[in-house]
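Undergrad: Just a sequence and a predicted model for now, questions to come.
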Amino acid sequence: MMSYHATEPAVSIESLVKPHALQPCWDMQLAGLSADALQLALQHGVFTQLDQWLSAAELALRLGFDATNTDYFLELLSGLGLVECQGGAVRLYRNTPDSRRYLNAASPLYCGDALLFRHTILRRVGTQLEGLLTTGVVDVPEPERVQKGWAEAARLQIAQEQLAVTTEVACELVAGLPEYEKAQRLLDLGGGPGLVAIALAQQQPELQAVVFEYPEAAEVAQQRIEAAGLERRVHTMAGDLLTDEFGADYDIIWCSSVLHFVPDIEAVLQRLYQALRSGGVLVCCHAEVPAEAHKATAVLHYYLHMRMQGRQVWPEGQLAQKLQQVGFTQIQQYDAVRFPVAPVAAVIARKE
């Protein structure tokens, strides 16, 4: 007859709770469902409703949802850290402080449109991967289509991301420069809606700034500049980086996520060097591929399609090397700086 001793476990619990080798694959597939849940919540204004505690039934009544399934849905959003859950006989849900700030359409820092845009683009990329792998054929849109699409993005999703993320990063990086206090001229190269230049000009009242952009995007930036009442100090310059000049005698140049789109990065870096005054500073924020695989994941995900299209995303540290070769000195690099979608390397370089 077998005996059972409660103090002697029949199996090793440690071995049972250790993740299976397939768990990373399952996590990848589950991430797609999480992204779909966020998309659905944004499309239906879930976070706009949840600035106060609501039950699933109350939210379902407002949005025309099924009450039971809404409770399951909100429980998932709670598990994803997007809403808070208050237990009890009837569970109540409310936005987290971050969701209230960035996902409620009534917030000035709302990023919902940008997130929906990213979702659409990334899902589209997924459907194109097989074709790019098997044929290598890249669909190159007409320049007019590119410029129009960029202007539309500048008007909405890029503006949302600049307000929520990029301007904060730019102000912290640039305001930390000893040259900033006395800077007279700044270039925001490829600045989209121009909110970085606007924010920096608001911080430094003696600063004159130029936003260089495609003509249609420059019009969007001009509207933002006028809305901020800065048209006397912040100006736009319309053109194509590949063919047009972007001015000279700048004390500071801000350049973020632009170099990926030029075929000859070294030539553009040389032009940036020439555009700076002696003692001027270049602040360049661009993604690089970290050497450590676990750190490279976000960059490899986001820039996979761009790289397959022939765009350049350099290995970690290569931009700093190229800047040194051009003639820049006192080069500083900060890795994994927060930025929309994926972290970037922030490189600060000076012209003697």
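TA: On my side now, so go ahead.
Undergrad: From now on I want contacts and neighbour counts done on CA atoms only, so please keep to that.
TA: Noted.
Undergrad: Can you list the buried residues in stretch 14-25?
TA: Buried residues in stretch 14-25, counting neighbours by 16 or more other C-alpha atoms under 10 Å, are absent.
Undergrad: start to end distance for it?
TA: 21 Å (C-alpha to C-alpha, to the nearest Å).
Undergrad: what's the next secondary structure element after whichever strand or helix holds Leu115?
TA: If you go by DSSP states H and E, Leu115 is part of helix 112-134. Downstream of helix 112-134, the next assigned helix or strand under DSSP H and E is helix 143-155.
Undergrad: Mind listing what's buried along that following helix?
TA: Gln147, Trp150, Ala151, Glu152, Ala153, Ala154, Arg155.
Undergrad: Quick one: residues in contact with it.
TA: Identification of contacts with helix 143-155 by C-alpha atoms under 8 Å, 6 or more residues apart in numbering yields Ala159, Gly192, Pro193, Tyr214, Pro215, Glu216, Ala217, Ala218, Val220.
Undergrad: I figured the last one hits Val211, correct?
TA: No: the criterion here is C-alpha atoms under 8 Å, and Val220 misses it with Val211 at 10.7 Å.
Undergrad: So for the two, which residue has more residues nearby?
TA: Comparing Val220 with Val211 by other C-alpha atoms under 10 Å, the one with more neighbours is Val211, at 30 against 22.
Undergrad: Report the buried residues of the strand ranked longest in the chain.
TA: Ranked by number of residues, the top strand in the chain under DSSP state E is strand 276-286. Within strand 276-286, the residues that count as buried by 16+ other C-alpha under 10 Å are Leu276, Arg277, Gly280, Val281, Leu282, Val283, Cys284, Cys285, His286.
Undergrad: and the two most separated of these?
TA: Arg277 and His286 (22.6 Å; C-alpha to C-alpha).
Undergrad: ok, now which ones touch Leu182?
TA: Just so we're on the same page, residue 182 is Lys rather than Leu. Going by C-alpha under 8 Å, 6+ apart, Lys182 touches Glu206.
Undergrad: what about Arg232, how many neighbours?
TA: Using other C-alpha under 10 Å: Arg232 sits among 10 other residues.
Undergrad: Tell me how far it lies from Val210.
TA: Distance of Arg232 to Val210, computed by C-alpha to C-alpha: 11 Å.
Undergrad: for Pro108, same thing?
TA: 25 Å.
Undergrad: Which one of these two is surrounded by more residues?
TA: Taking neighbours as other C-alpha under 10 Å, Pro108 and Val210 compare with Val210 leading, 23 against 12.
Undergrad: Next, the angle helix 143-155 makes with the helix holding Leu115.
TA: Calculated by axes from the mean of the first three to the mean of the last three C-alpha atoms, to 10 degrees, helix 112-134 forms an angle of 140 degrees with helix 143-155.
Undergrad: residues in contact with helix 112-134?
TA: If you take C-alpha under 8 Å, 6+ apart as the criterion, helix 112-134 is touched by 35, 39, 42, 102-105, 137-138, 156-158, 160-161, 305, 308.
Undergrad: make it 10 Å
TA: For helix 112-134, the surrounding residues in contact (C-alpha atoms under 10 Å, 6 or more residues apart in numbering) are 32, 35-36, 38-43, 45, 47, 102-105, 136-139, 153, 156-161, 301-302, 304-306, 308-309, 340-341.
Undergrad: another one to put next to it:
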Amino acid sequence: MEKNGWTPADLLQLSGGYWSTCALHAGVKLDLFTPLTEGALTTPALAGRLGCDARGLAMLLNALTAMGLLTKEGERHAATPFATRFLARTSPEYLGHIILHHHHLMASWLRLADGVRSGRPVRDQVSHTDDAAVRESFEMGMFNLAMLVAPRIVPHIDLAGRRRLLDLGGSPGTYAIHFCQQNPGLAAVVYDLPSTRPFAEKTIDRFGLADRIEFRDGDFIVGEIEGRYDVAWLSHILHAEGAEGCAVILRKAAAALDPGGMVLVQEFILDDSKDGPLFPALFSLNMLVGTTAGQAYSQGELTAMLAAAGFEEIRRLPLELPNGAGVIVATVPRGR
């Protein structure tokens, strides 16, 4: 769809697009895809397993079939191969966590106009929530996304000769895991809030890397970063902060790096005009309703922040990543 090529039909399809979204979220929340990967079931049989009303479930199953996520033969529904791969909890490629994270964000997006009027968040910051279900969907949702993107990033970053990586705000440690798998001589520290520890340690153990990846808890805004490193990975943490918070994070990352150390910053990066790409522009609104000062940043802004923190040789890596994401690399001066 061209920027100026709108039709009334396009507009109404966009306006009502949440119907499909809500149907998907309901299917994931009810976990109806998992039993349907085991074999086709009638609506009454599935309703009995899920504890749902048969009439309501039949409508949802038919909608998900119309969307192409289920198949129907006679009175029986079954999961498609795609749904079996990505929507069944038994699949190693399950994406339900990030879908449930999106579901938990919807209530705040319904109040977007309030956030625009006030300039203030309308929900608690997800990374600091005490709600266990919301916390799990956020942490494991970040795992879902990183598992999709890390293989497109890590093989293209040369860490030869580097021995110690700081995964700052690393959540479950997915990137630390991929970097260590790619670089056998590398060890890593995942530094994040204490509530992240169970998710990180479980994930690190799952990949058999507990002997090379350590979790340390702390708040990198108010606390100091212990240890020395020769590479730091900062993935999607700057957007939760305003310019002042970003300056603190980058300054502390620089202080934790040895001379010649490398920092890698991944963000959803806006054009310098800030009116595109689409996903980073929308993501800025997600930060508006969920943080006190966060936003998506442009490449020019990120470059200036890194320079102000004392980094040099700043450049964006030539990577094609989804949703306007990009990775900017810089180094600490060797003579500091």
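TA: Done, it's in. Since the model is a prediction, treat every value here as computed from it, not as a measurement.
Undergrad: Tell me the buried residues within the contacts of helix 112-134 of structure 1.
TA: Buried positions within the contacts of helix 112-134 of structure 1, assessed by neighbour count (16+ other C-alpha under 10 Å), are 38-39, 41-42, 45, 47, 102-105, 153, 156-161, 302, 305.
Undergrad: Show me those that map onto helices.
TA: Among these, the residues falling in helices (DSSP state H) are 38-39, 41-42, 47, 102, 153, 157-161, 302, 305.
Undergrad: so who does the residue nearest to Arg91 of structure 1 when sequence neighbours are not counted touch?
TA: With C-alpha to C-alpha, 6 or more residues apart in numbering as the criterion, Arg91 of structure 1 has its nearest non-adjacent residue at 6.0 Å, and that residue is Ser55. In this structure, Ser55 of structure 1 makes contact with Leu61, Ala67, Thr70, Asp71, Leu74, Cys85, Gln86, Val90, Arg91, Leu92, Tyr93, Arg94, judged by C-alpha under 10 Å, 6+ apart.
Undergrad: how big's the offset between stretch 251-260 of structure 2 and structure 1?
TA: Its matched residues in structure 1 lie on average 2.8 Å from stretch 251-260 of structure 2 after superposition (mean C-alpha distance after the TM-score superposition for structure 1).
Undergrad: start and end residues in structure 2 for the longest strand of structure 1, please.
TA: Using TM-score structural alignment, strand 276-286 of structure 1 corresponds to residues 257-267 of structure 2.
Undergrad: Gly119 of structure 2 touches Gln295, doesn't it?
TA: No: using C-alpha atoms under 10 Å as the test, Gly119 of structure 2 is too far from Gln295 to be in contact (11.7 Å).
Undergrad: hey, what's in contact with both of those two?
TA: The contact sets of Gly119 of structure 2 and Gln295 overlap at Leu288 (C-alpha under 10 Å, 6+ apart).
Undergrad: quick one, helices of structure 2?
TA: So, for structure 2 - with DSSP H - the helices run 8-15, 18-29, 33-37, 43-50, 54-66, 81-86, 96-109, 112-118, 132-153, 174-182, 197-206, 243-256, 278-290, 299-308.
Undergrad: what's the mean distance for the third one versus structure 1?
TA: On the superposed models, the aligned residues of structure 1 are on average 2.2 Å from helix 33-37 of structure 2, with distances taken as mean C-alpha distance after the TM-score superposition for structure 1.
Undergrad: residue range for that helix in structure 1?
TA: Against structure 1, helix 33-37 of structure 2 falls on residues 47-51 (TM-score structural alignment).
Undergrad: do the same with the first one
TA: Per the alignment by TM-score structural alignment, helix 8-15 of structure 2 matches residues 22-29 in structure 1.
Undergrad: Contacts only, for the closest residue to Arg277 of structure 1 other than its chain neighbours.
TA: Spatial nearest neighbour of Arg277 of structure 1, chain neighbours left out: Asp249 (4.8 Å); criterion: C-alpha to C-alpha, 6+ apart. Going by C-alpha under 10 Å, 6+ apart, Asp249 of structure 1 touches Gln184, Arg185, Leu186, Leu187, Gln274, Ala275, Leu276, Arg277, Ser278, Gly280.
Undergrad: how about the fourth one, what's its partner in structure 2?
TA: Taking TM-score structural alignment as the alignment basis, one finds that Leu187 of structure 1 is matched in structure 2 by Leu166.
Undergrad: ok, for its match, nearest residue in space, not its chain neighbours?
TA: Excluding the flanking residues, the one nearest Leu166 of structure 2 by C-alpha to C-alpha, 6+ apart is Ala232, at 4.6 Å.
Undergrad: I figured the one you found was touching Leu264, is that so?
TA: Yes: with contact defined as C-alpha under 10 Å, Ala232 of structure 2 counts as touching Leu264 (6.2 Å).
Undergrad: what touches both of those two?
TA: Asp167, Val329, Thr331.
Undergrad: Make a markdown table out of these and add distance to Thr7 of structure 2 and neighbour count.
TA: Listed next are the shared contacts of Ala232 and Leu264 of structure 2 as a markdown table, based on distance: C-alpha to C-alpha, whole Å; neighbours: other C-alpha atoms under 10 Å:
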| residue | distance to Thr7 of structure 2 | neighbour count |
| --- | --- | --- |
| Asp167 | 46 | 26 |
| Val329 | 41 | 21 |
| Thr331 | 48 | 25 |
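Undergrad: May I see these arranged in TSV, with distance to Arg152 of structure 2 as well?
TA: Output for those, formatted as TSV (distance: C-alpha to C-alpha, whole Å):
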residue	distance to Arg152 of structure 2
Asp167	18
Val329	16
Thr331	22
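Undergrad: what residues are up against the residue lying closest to Ala200 of structure 2 once chain neighbours are set aside?
TA: Ranked by C-alpha to C-alpha, 6+ apart and with sequence neighbours excluded, the top spatial neighbour of Ala200 of structure 2 is Pro172, at 3.7 Å. Residues in contact with Pro172 of structure 2 (C-alpha under 10 Å, 6+ apart) are 139-143, 146, 190-192, 196-204, 215.
Undergrad: Check Met67 of structure 2 too.
TA: Taking C-alpha under 10 Å, 6+ apart as the test, what Met67 of structure 2 contacts is Ser20, Ala23, Leu24, Leu61.
Undergrad: Using neighbour counts, give me the buried entries of those.
TA: For those, buried by 16+ other C-alpha under 10 Å: Ala23, Leu24, Leu61.
Undergrad: now, among these, which is nearest to Leu50 of structure 2?
TA: Distances from Leu50 of structure 2 to the buried ones among the contacts of Met67 of structure 2, taken by C-alpha to C-alpha, are shortest for Leu61, at 12.8 Å.
Undergrad: That closest one against Ala40, yeah?
TA: No: contact between Leu61 of structure 2 and Ala40 fails when scored by C-alpha under 10 Å: they sit 11.9 Å apart.
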